[in-house]
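# Predicted model and sequence follow; I will ask about them next.
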Amino acid sequence: MVTGPGAGQPVVQRLGAALRREREAYDPGGDRPIGGYVAVMATYVGGISALTAVVRRSGRPLPAPGPWDVLLTAGAVHRLSRVLAKDPVTSPFRLPFTRFRGQAGPAELDEDVRGSGVRRTVGELVTCPFCVGLWVATAVTGAQVFAPRATRLACSGLTALTVADFLHFARAGLHEHVD
């Protein structure tokens, strides 16, 4: 027998009240878009579930990536994540969720997240290369199952761009010390 506050309420109502108390204890001001985070997590899990079902149904063998494949993929995910989250050219995709602040570095923008709820959550996601990286890595991994050669070629190009970026920074750093 349940006793105490809400003892006569249905289980769903008691559970909802308990979740609200926990949310308040976690974020007393209510500034964090917890519901938005739940929606984004559910979308990701749904996408992974759909991808898994499609892979299983296709009967395609899963690739067995070696160390070089992992490095190639890492370079590509790094570059593509930064392009999506920081590049001026991709700012129209972030525009509904952000406010332009200025330049953040070479070919990167500084943007503030705007809105609340799911809008704020998506804004946090699309402006964070670390956050976008999970989605990009998942997409690249899925592409490696369905189009391994094309994906490897694309990853090679993006990884080459990543290395070139580091060389640009190294060269700029050397010029600062020489001048």
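Thanks, I have the structure now.
# Please count neighbours and contacts with C-alpha atoms only from this point.
Noted.
# Name the residues of the longest helix along the chain that come out as buried.
Determined from DSSP state H, the single longest helix within the chain is helix 148-178. For helix 148-178, a neighbour-count test (16 or more other CA atoms under 10 Å) marks 151-152, 154-156, 158-162 as buried.
# Tell me the one of those nearest Leu51?
Thr151 (16.2 Å; CA to CA).
# Next, the contact list for that closest one, please.
Going by CA atoms under 8 Å, 6 or more residues apart in numbering, Thr151 touches 140, 143-144.
# which of the residues you listed count as buried?
Buried residues within the contacts of Thr151, counting neighbours by 16+ other CA under 10 Å: 140, 144.
# Turn the contacts of Thr151 into CSV, columns for secondary structure and distance to Asp110.
Formatted as CSV, the contacts of Thr151 follow (DSSP: H, G, I helix; E, B strand; the rest coil; distance: CA to CA, whole Å):
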residue, secondary structure, distance to Asp110
Val140, helix, 26
Ala143, helix, 30
Gln144, helix, 32
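# Against that first model, consider the following:
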Amino acid sequence: MTSSEDVERQVRDTVHAERDAYTGGSDHPLGGYLGAMGVYAASVAALAAAARLAGRPLPEPTVWDLALCTGATHRLSRLLAKDPVTSPLRAPFTRFEGTTGPAELKEGVRGSGARKAVGELLTCPFCTGVWIATGLSAGLVFAPRATRLAALTLTALAGSDLLQFARVRIQRAAGE
């Protein structure tokens, strides 16, 4: 065996030992998470490079942009991670287990490794929120008017959801 092969084996053994020490034998997909982080970092780097090459200036977001993007990120992350209509996107990575609330599904993650990591990403609104907020930020650089319109629509939907929940609560209180 050559010296480089010895080093490669030692590195691989060390990485596996650290993974095993961390996971304690559970099926926690560290490699899949590492891959997802790599894709995210590469996507952000590509967006930054494209903005620079296109000469797109960084926007100066207002408090209204923050409010719109916050509402839009919340609503779109729930739509992607929990809504029955988007379940075909999650189906290769999840298993239907029932409902968790009004218009929201409970799904278990299937598979192992990268498949499991993608399933966890797609079923977690907190996890998808990072990607969505990044996409909205990129949208403010490349297509600010269209991004604001989309964010306005999603934020209005989030506000509508709050009103729906408030109405149900009021109706229940009146019936008690």
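Cool, got the structure. Bear in mind the structure is a predicted one, so any value in this text is a computation, not a measurement.
# Any idea what the TM-score is?
TM-score of the superposed chains, computed with TM-score structural alignment, normalised by the length of structure 2, equals 0.94; 173 aligned residues with a CA RMSD of 1.5 Å.
# equivalent range in structure 2 for the longest helix of structure 1?
The alignment of helix 148-178 of structure 1 onto structure 2 (TM-score structural alignment) spans residues 144-174.
# Ala107 of structure 1 matches what in structure 2?
Alignment of Ala107 of structure 1 against structure 2 is given by TM-score structural alignment, with Ala103 as its counterpart.
# Leaving out the residues flanking it, which one is nearest to its match?
In space, and not counting its chain neighbours, Ala103 of structure 2 is closest to Asp83: 6.1 Å by CA to CA, 6 or more residues apart in numbering.
# quick one: the alignment partner in structure 2 of Leu95 of structure 1 from Ala114 of structure 2, how far?
Matched to structure 2 by TM-score structural alignment, Leu95 of structure 1 sits across from Ala91. Ala91 of structure 2 sits at a distance of 15 Å from Ala114 of structure 2 (criterion: CA to CA, to the nearest Å).
# The aligned partner of Ala18 of structure 1 in structure 2 sits in which helix or strand?
If you follow Ala18 of structure 1 across to structure 2 using TM-score structural alignment, you land on Thr14. Thr14 of structure 2 is part of helix 3-23 when elements are defined by DSSP states H and E.
# one step back: the residue nearest to Ala103 of structure 2: what's it in contact with?
103-105.
# What about Phe126 of structure 2, how many residues nearby?
Phe126 of structure 2 has 16 neighbours, counted by other CA atoms under 10 Å.
# Can you tell me the SS state at the aligned residue in structure 1 for it?
Using TM-score structural alignment, the partner of Phe126 of structure 2 in structure 1 is Phe130. Under DSSP: H, G, I helix; E, B strand; the rest coil, Phe130 of structure 1 falls in the helix class.
# thinking Phe130 of structure 1 is in contact with Leu80, fair?
No - applying CA atoms under 8 Å as the test, Phe130 of structure 1 and Leu80 come out as separate, 11.0 Å apart.
# Average offset of the longest helix of structure 1 relative to structure 2?
By mean CA distance after the TM-score superposition for structure 1, the fitted helix 148-178 of structure 1 averages 0.8 Å away from its aligned residues in structure 2.
# From Glu8 of structure 2, how far out is the match of Ala18 of structure 1?
Using CA to CA, Thr14 of structure 2 is found at 10 Å from Glu8 of structure 2.
# So which elements touch the top strand by length along structure 2?
Counting residues, the longest strand in structure 2 under DSSP state E turns out to be strand 94-101. When contacts are defined as 3 or more CA pairs under 8 Å, 6 or more residues apart in numbering; DSSP states H and E, strand 94-101 of structure 2 packs onto strand 104-109.
# mind running it again at 10 Å?
The contact analysis (3 or more CA pairs under 10 Å, 6 or more residues apart in numbering; DSSP states H and E) places strand 94-101 of structure 2 against helix 63-82, helix 87-90, strand 104-109, helix 113-123.
# how far off helix 63-82 does that strand point, in degrees?
120 degrees (axes from the mean of the first three to the mean of the last three CA atoms, to 10 degrees).
# Buried residues, strand 94-101 of structure 2. List them.
Those would be Thr94, for strand 94-101 of structure 2 by 16+ other CA under 10 Å.
# any idea how far that strand is from the chain center?
18 Å (CA atoms, centre = their mean, to the nearest Å).
# one step back: identify the contacts common to Phe130 and Leu80 of structure 1.
When contacts are counted by CA atoms under 10 Å, 6 or more residues apart in numbering, Phe130 of structure 1 and Leu80 are jointly contacted by Val136.
# give me the number of residues near Ala50 of structure 2?
13.
# Need the counterpart of it in structure 1.
Under the alignment by TM-score structural alignment, Ala50 of structure 2 pairs with Val54 in structure 1.
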